[in-house]
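[1] For reference, the sequence and a predicted model appear below.
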Amino acid sequence: MREQTIRDSVIFMLLVAIGVAGRWGQPDWCITPIAATSLLAGYWFGRSSIAALVPLSTMLISDAALDGYQNFGVMLAVYAAMAAPVLLGRWLRRGEGARWAAKLAASSLLPATLFFLVSNLAVWAWSAQPYYEKTLAGLVQCYAMAAPFYGRMLAGDMAFTALLFGAMLVAAGDTAKQRAAA
């Protein structure tokens, strides 16, 4: 039990460190490992509350050195979208083989899409500055302006998910499968 607690603590800290380093390393490109670390946290940790602390801790720590949000509503939307992949990680705990691989692929695509939809809706709805008109045309313009970031985030989420889950499967071996069955 003590060995598992130590291992879980190290994995928690490692996932947060990977997320923070990735976010600080290139925030303008929108290619960060946060979705992948959130997915892996949801998959690895037995308690959803512990898993959700990974993306929330990552965001809080990395936000200390990054530009702030336009307002509290936008910040809440971003944090919620970054924590949502934890639920997909929980979903990944069931299944194996080709079915599991298909679920992992889907789980690497969904976070960027959710983030794109939620964060841009929040920016359009709650921007203090009138960046976009509060009309359907303004909302469409907001999404159109964010499309390049979406493509980069999607590519980053897929690459980091493959890297982190591949490393976990190699390093943890049977322990990872035992986690999924728990």
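    Noted; the coordinates are in hand. Numbers count the residues shown, from 1 in each chain.
[2] from here on, contacts and neighbour counts on C-alpha atoms
    OK.
[3] next helix or strand past the longest helix seen in the chain?
    Longest helix in the chain, counting residues (DSSP state H): helix 136-172. Later in the chain than helix 136-172, the nearest helix or strand by DSSP states H and E is helix 174-181.
[4] ok, structure two:
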Amino acid sequence: MKNSINLRFGLLVGIVLLAAGSRFLAVLSPSMSNFSPVGTMALFGGAYFTKKYWAFAVPMLALWLSNLVLNNVFYKQWYPTFSFGFETAVFISFALVVAVGIVFLKKVNLTNLLLANLLGTLVFFIVSNFFVWTGGTMYPQTTEGLVSCYTMALPFLKNTLVSNLLFSAIMFGAFEYATANNKALQLQ
């Protein structure tokens, strides 16, 4: 029993870390802004980790570690003023997407997965861009500035949704396939 729990936990962690590592592919094409497995990592953690602190801790740690490498190695020249405020907004948004996974993916099926992806994408979009508006200098602190901020972010919304759907098919599909074919991975 304990070995099957460890095997399942190890596979879950491995899938999340593999997804976090795939974020480095976006460095090859800057036109792929917001095309990453980040949202799916959050939903996946929320759906499958039985202990909910792991649902938050593992994807958050994977996000933090991959951000550390991306920001310090690859984006140093591209984002010289990367702010602590924006980073905080991303993590708050990310935690909310984990919560969406916990609530909407108690039973993983296509309908719930599509709903969780749509809701998770919208939550991330609304919260992170609200922080961009409130904490930045790109948009005036007015209603028009807020509308402009969300309007300018719409192309990123599309990439986020498409990548969430694609990575969900890969990550959830791989895990469901593995559990269907290995009794040790199934919850008792």
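    Okay, I see it. Owing to the predicted nature of the structure, the values given are computational and were not obtained by experimental measurement.
[5] Quick TM-score on the pair, please.
    Once the chains are laid over each other, their TM-score by TM-score structural alignment, normalised by the length of the first structure reads 0.83; 175 aligned residues with a C-alpha RMSD of 2.5 Å.
[6] sorry, back to before: the longest helix of the first structure maps to which residues in the second structure?
    Mapping helix 136-172 of the first structure onto the second structure (TM-score structural alignment) gives residues 143-179.
[7] Counting neighbours, which bits of that stretch end up buried?
    Buried residues in stretch 143-179 of the second structure, defined by neighbour count with 16 or more other C-alpha atoms under 10 Å: 146, 149-150, 157, 159-165, 167-168, 170-172, 175-176, 178.
[8] returning to that earlier point: the longest helix of the first structure vs the second structure - mean distance after superposition?
    When the second structure is superposed, helix 136-172 of the first structure averages 0.9 Å from its matched positions, counting by mean C-alpha distance after the TM-score superposition for the first structure.
[9] Show me the residue at the heart of the first structure, geometrically.
    For the first structure, residue 35 is the residue whose C-alpha lies nearest the centre (C-alpha atoms, centre = their mean; 2.0 Å).
[10] Give the equivalent position in the second structure for that residue.
    Aligned by TM-score structural alignment, residue 35 of the first structure pairs with residue 39 of the second structure.
[11] Looks like residue 141 of the second structure contacts residue 131 (just checking).
    No: using C-alpha atoms under 8 Å, residue 141 of the second structure makes no contact with residue 131, being 11.3 Å away.
[12] what touches both of these two?
    Among the neighbours of residue 141 of the second structure, none is also in contact with residue 131 (C-alpha atoms under 8 Å, 6 or more residues apart in numbering).
[13] The two: which is more packed in?
    residue 131 (18 against 13; other C-alpha atoms under 10 Å).
[14] sec struct for the more buried one, please.
    helix (DSSP: H, G, I helix; E, B strand; the rest coil).
[15] nearest spatial neighbour of it, skipping sequence neighbours?
    residue 89 (5.9 Å; C-alpha to C-alpha, 6 or more residues apart in numbering).
[16] now swap in residue 119 of the second structure and tell me
    Per C-alpha to C-alpha, 6+ apart, closest to residue 119 of the second structure is residue 100, 7.4 Å.
[17] Hmm, residue 120 and that neighbour touching each other?
    Yes: between residue 100 of the second structure and residue 120 there is a contact under C-alpha under 8 Å: 6.2 Å.
[18] between the two, what contacts are shared?
    Contacts common to residue 100 of the second structure and residue 120, judged by C-alpha under 8 Å, 6+ apart, are residue 43.
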